[in-house]
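J.: Okay, structure incoming, though there's no sequence with it:
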């Protein structure tokens, strides 16, 4: 898995994720590679026009046998994984400032321009107009032909990275007397937008960028049955249509005053991608399932945003797992190690779990089997072998408590495990 901005969120064994976990990723790629022993056997995965910043790679071997085997009877699989990154970039991309129209002259067949959109921008537009040819032969053809040639063949706009040149998906066919406007109603802010212009010859055109800052509208809030909808979105302000928040279900939270079970909501984002995250709230008041004017002017909400290891608060992996910290050079992350056959991101998938009765039986057999030391202790006492009897008795007692504490479930510990292993 190759992921931009943060560690990949993946489920190699197709186990389920815990509820309220958002697993959407901006740029996640999946690669399958086979064993290779020569340089030409390497797997090549191209990423065209990648997002800028750090990229992370996570790899695993499928169907890896993790059962304990006696030394010499099984075959050990030794593996290594190497990677080489090769890239090229474009230098000296012109910057266009919002609010200042600019006449631009292209010098190449494919030209790129970047526009900085400051924080707090509600929406912006980019207008391209007054395109003219700068080559005399094309000007003569244009004046002598009734059909105007295309001044610009293709255009494309993309946030934060260069837009790929695709004649089928771009906006093209801009003649000398026409114009085109890109409009972003929910832009990525505090970063660059990149404009692609494709022309067969040297042309000039007027480029104007207009922005609008965020305006806050306070609506008359009222109450009967209070319902608050919250929407989380990365990089952009959540969408609004006709005064209502438009939000995907996996990014939506709802709290109501109907009962204690609905007064709070939680959304978990594993390995969050670095960016500006936005939260939008909308208040509605209901009476008999109908929206009515509220009787109060404001309402107070408690918003708790925090980072925590693994998945859950309190018990990071729940009662069926252990949270482990991993340090790899400069990288640090936490993950759950599941017990008793449980699996999943938070050890909540019990489709392959060991039955509780079998776990209890295993614990009882392992601990109570030490009772078979009693005949040896009794015989040693009858023969006045006091030292041997003491050794057998101590072995029975300490082995019983050791195995009783060394269980994933149904464990009973007299002292700490770290002290007991010595």
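T.: That came in fine, so what should we check first? Model, not experiment: these values are computed from the prediction.

J.: Please make it C-alpha for all contacts and neighbour counts, starting now.
T.: OK.

J.: So which bits of whichever helix or strand residue 278 is part of are buried?
T.: Following DSSP states H and E, the helix or strand that holds residue 278 is strand 277-287. Buried residues in strand 277-287, counted by 16 or more other C-alpha atoms under 10 Å: 280, 283, 284, 285, 286.

J.: just curious, which of those residues is nearest to residue 352?
T.: Residue 352 lies nearest to residue 280 out of the buried residues of strand 277-287, by C-alpha to C-alpha, at 39.5 Å.

J.: tell me the contacts of the closest one?
T.: By C-alpha atoms under 8 Å, 6 or more residues apart in numbering, the contact list for residue 280 reads 230, 231, 232, 237, 238, 245.

J.: show me where the stretch 251-400 of the chain has helices.
T.: Secondary structure of the stretch 251-400 of the chain (DSSP state H, counting those that start in this stretch): helices at 356-368, 373-382, 386-405.

J.: meant to ask about the stretch 51-200 of the chain, not that
T.: Under DSSP H, counting those that start in this stretch, the stretch 51-200 of the chain gives helices at 136-144.

J.: so how many other residues sit close to the nearest residue to residue 20 once chain neighbours are set aside?
T.: Nearest residue to residue 20, sequence neighbours excluded (C-alpha to C-alpha, 6 or more residues apart in numbering): residue 267, at 5.1 Å. A total of 15 residues lie near residue 267 under the criterion other C-alpha atoms under 10 Å.

J.: Alongside the first one, take a look at this:
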């Protein structure tokens, strides 16, 4: 096994405020520098935030690159919270080599055909004020990915700038310390080498060809007897080291390693041991590394134990995050294999960075034909995807159906399956590791009873589809949205599903807590129909001559209705979107802010029409810029309210100063303004402090009702001039009617 040490210690400062972040970073730097006495290179990062895990989009992956041949890699992580009053939440940190680590929580589920490879993955848990240190001996080269998250999720909907709880933020600082390269003697496979080894042992490193199925360390000769040696293979993480202790003068000293990693540096240790005779001295030996490979398809003679095809071609799509693999010919692209050309067929392909590792690898297989296609006999096809390895096909009676391949597909009775059923034989690999992959396939034929195995003949053809794609088939099972993060930036780019209606899982397939059809329809009706409470305010505005205000209320009602009709919380079938959701949201926020502003200006009763118009148009342009800049900011409400109330106080104060009496009348304060302000404040409090993801449909609908009904009470009555003008117009009409009637009487 890999040598992995985990150290967890409390720092002197258990709580760190924003002002202490830099000092904590320096302290972490000092601790990591003195963690080991071996000189190395340190790379440290400023704090990065961690939040409650809702989906993979909640994460901010970090990447650390490790060069080849390191003696060790030390990773240190420090937890921070920004306020002393914040709870001591557990921070989960997951480290993985080669690819993005999956997050597994109680609310995380995977589809049945979703395969998780046994990656080099380690998870640690720290709390704010603690430091976790991980040390990996002889780490494999390449990228190391780190993600952090908190299991606790606050379901309260917090408005920006209002809730003090928003000050509770959790961060993680990280440090990577790399040693100098490990001291080994490089060996070329198949080349004989002489060396002197003692009890301390000697390390030898080498790389194997990319078609290797196994290698052996063989001692050819030894200068002394007895020659008791220890041959040890130093394995990587999630693999077992292997040791052989023999007297190499009496037996063949051969240490065989099956299915080794193909693109990594292997290290073996040879040392003398104290035997039964008590001998403990150095030996001069000769040894070599023997390599067994999967043979390429060069001729069509006797079947091979393992046949290796040419690497599959990459066919890049015009769409981002989509790549297909196949064999490109003059006029077509195909991916078909004849499984009797070899006992095991291996087809290599390469997953590259950056977009491939942030996507999903899809493999689909279908039996095309075999000689007994129209008979009752059956054929069994076994296969899988292997990362950075090939199966050891030289083992006696090797059977791929019984091999330990994580992403295996086993097609039994394939001749009886319809095309539709065959299309279901597929697997998805989330966030595949960059590097060399292989499709490995093997066919077994059976007699008519399906039990007796017989020899297969040529002509067993399978057709496959292999591609890199975003999420799952570019979507999320119809229950979510496939989103992209860090696209185009110099960061870790990936795709992930954001689920609707409380569906869970990486592909939004878990409906254990999903909202029912009734709940989703109720939410749609409540959030949209509650906007009809604006209708009385529109009618009153038209009746009192506030045409512009009535138009703004109608604008707000229209876009608020269709914004909530297009709300992304529900499934697509329960939504109606007349335009892009972002446009609807922008118009809703803008209309709401304008409704507040125009109502306040109308309440001010400014006599000068030019000044009134200037205030209205200035507010519109200011609110437009504010909504474009940050539509969720509290300033969108606070600024027009403060300015509007200031204008009202100035206008009403001037009127009371000149008239020497209360303005407006006490009746208006008691029966209109006070209830209207109470309704508006109640609605605002519900909106700002009591909304959660579960009660959103009810509380937000009440907010619509409170605000729209408050407009009925806050909108001022007609002015005296309007009333006089209306009275004059009414009297004129009555005089005209009376005059017409008198004339008719005279006539």
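T.: Sure thing, it's come through. Everything quoted here is computed from the prediction, not taken from an experiment.

J.: quick revisit: thought the residue nearest to residue 20 of the first structure was touching residue 249?
T.: No: counting by C-alpha atoms under 8 Å, residue 267 of the first structure sits too far from residue 249 to count as a contact (11.2 Å).

J.: Could you give the number of residues near residue 383 of the second structure?
T.: Neighbours around residue 383 of the second structure, by other C-alpha under 10 Å: 23.

J.: cool, residue 587 of the second structure as well?
T.: Based on other C-alpha under 10 Å, the number of other residues close to residue 587 of the second structure is 21.

J.: That one belongs to a helix?
T.: Yes: remark: residue 587 of the second structure belongs to a helix, assigned using DSSP: H, G, I helix; E, B strand; the rest coil.

J.: Not counting sequence-adjacent ones, nearest residue to it?
T.: residue 559 (6.2 Å).

J.: From residue 407 of the first structure, how far off is the counterpart of that neighbour in the first structure?
T.: Mapped onto the first structure by TM-score structural alignment, residue 559 of the second structure lines up with residue 398. From residue 398 of the first structure across to residue 407 of the first structure, the span is 15 Å (C-alpha to C-alpha, to the nearest Å).

J.: neighbour count winner among the two?
T.: Of the pair residue 398 of the first structure and residue 407, residue 407 is the one with more neighbours under other C-alpha under 10 Å, namely 18 against 13.

J.: Double-check that one against residue 363; I have them as touching.
T.: Yes: under the criterion of C-alpha under 8 Å, residue 407 of the first structure lies in contact with residue 363, with a separation of 7.1 Å.

J.: What is the neighbour count of residue 246 of the first structure?
T.: Neighbour number of residue 246 of the first structure under other C-alpha under 10 Å is 13.

J.: Let me know whether it touches residue 239 as I believe.
T.: Yes: contact criterion C-alpha under 8 Å: residue 246 of the first structure and residue 239 qualify, at 5.2 Å.

J.: circling back to that earlier point, can you add distance to residue 301 of the first structure and give the buried residues of strand 277-287 of the first structure back as CSV?
T.: Output for these, formatted as CSV (distance: C-alpha to C-alpha, whole Å):
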residue, distance to residue 301 of the first structure
280, 13
283, 11
284, 14
285, 15
286, 18
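
J.: Could you name the helices and strands sitting against the longest helix seen in the second structure?
T.: Longest helix in the second structure, counting residues (DSSP state H): helix 720-746. The contact analysis (3 or more C-alpha pairs under 8 Å, 6 or more residues apart in numbering; DSSP states H and E) places helix 720-746 of the second structure against no helix or strand.

J.: Can you give me the buried ones in that helix?
T.: Neighbour-count burial for helix 720-746 of the second structure, counted by 16+ other C-alpha under 10 Å, picks out no residue.

J.: and for stretch 5-16 of the first structure, what are the contacting residues?
T.: Contact with stretch 5-16 of the first structure is made by 1-2, 23, 25, 28, 53-58, 62, 270-274, 343-345, 348-349, as judged by C-alpha under 8 Å, 6+ apart.

J.: Tell me which residue of the first structure lines up with residue 515 of the second structure.
T.: If you follow residue 515 of the second structure across to the first structure using TM-score structural alignment, you land on residue 354.

J.: again with residue 583 of the second structure
T.: So residue 583 of the second structure corresponds to residue 419, using TM-score structural alignment.

J.: repeat for residue 675 of the second structure
T.: For residue 675 of the second structure, no residue is aligned by TM-score structural alignment.

J.: One more: residue 525 of the second structure?
T.: So residue 525 of the second structure corresponds to residue 364, using TM-score structural alignment.

J.: what number of residues lie near residue 169 of the first structure?
T.: Neighbours of residue 169 of the first structure using other C-alpha under 10 Å come to 11.

J.: typo on my end, it should be residue 635 of the second structure
T.: 17.

J.: which residues of the first structure does stretch 619-630 of the second structure align to?
T.: Against the first structure, there is no aligned range for stretch 619-630 of the second structure (TM-score structural alignment).

J.: Pull the residues that contact that stretch.
T.: 586, 589, 590, 593, 594, 597, 636, 640.

J.: mind checking the SS state of the third one?
T.: Put simply, residue 590 of the second structure is helix when judged by three-state DSSP.

J.: just the last one next, same as before
T.: For residue 640 of the second structure, the assignment made with three-state DSSP gives helix.

J.: Give me the spatial nearest neighbour of it, chain neighbours excluded.
T.: residue 597 (5.8 Å).

J.: give the contact list for that neighbour.
T.: Contacts for residue 597 of the second structure were tallied using C-alpha under 8 Å, 6+ apart; they are 616, 619, 640, 641, 644.

J.: how about the nearest residue to residue 247 of the second structure, chain neighbours excluded?
T.: Per C-alpha to C-alpha, 6+ apart, closest to residue 247 of the second structure is residue 228, 4.1 Å.

J.: State the number of residues packed around that neighbour.
T.: Neighbours of residue 228 of the second structure (other C-alpha under 10 Å): 25.

J.: State the distance from it to residue 246 of the second structure.
T.: 6 Å.

J.: Only whichever of the contacts of stretch 5-16 of the first structure are buried, select them in ChimeraX.
T.: Those of those that count as buried under 16+ other C-alpha under 10 Å are selected in ChimeraX with:
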select :1,2,23,25,28,55,270,271,272,273,343,344,345,348,349
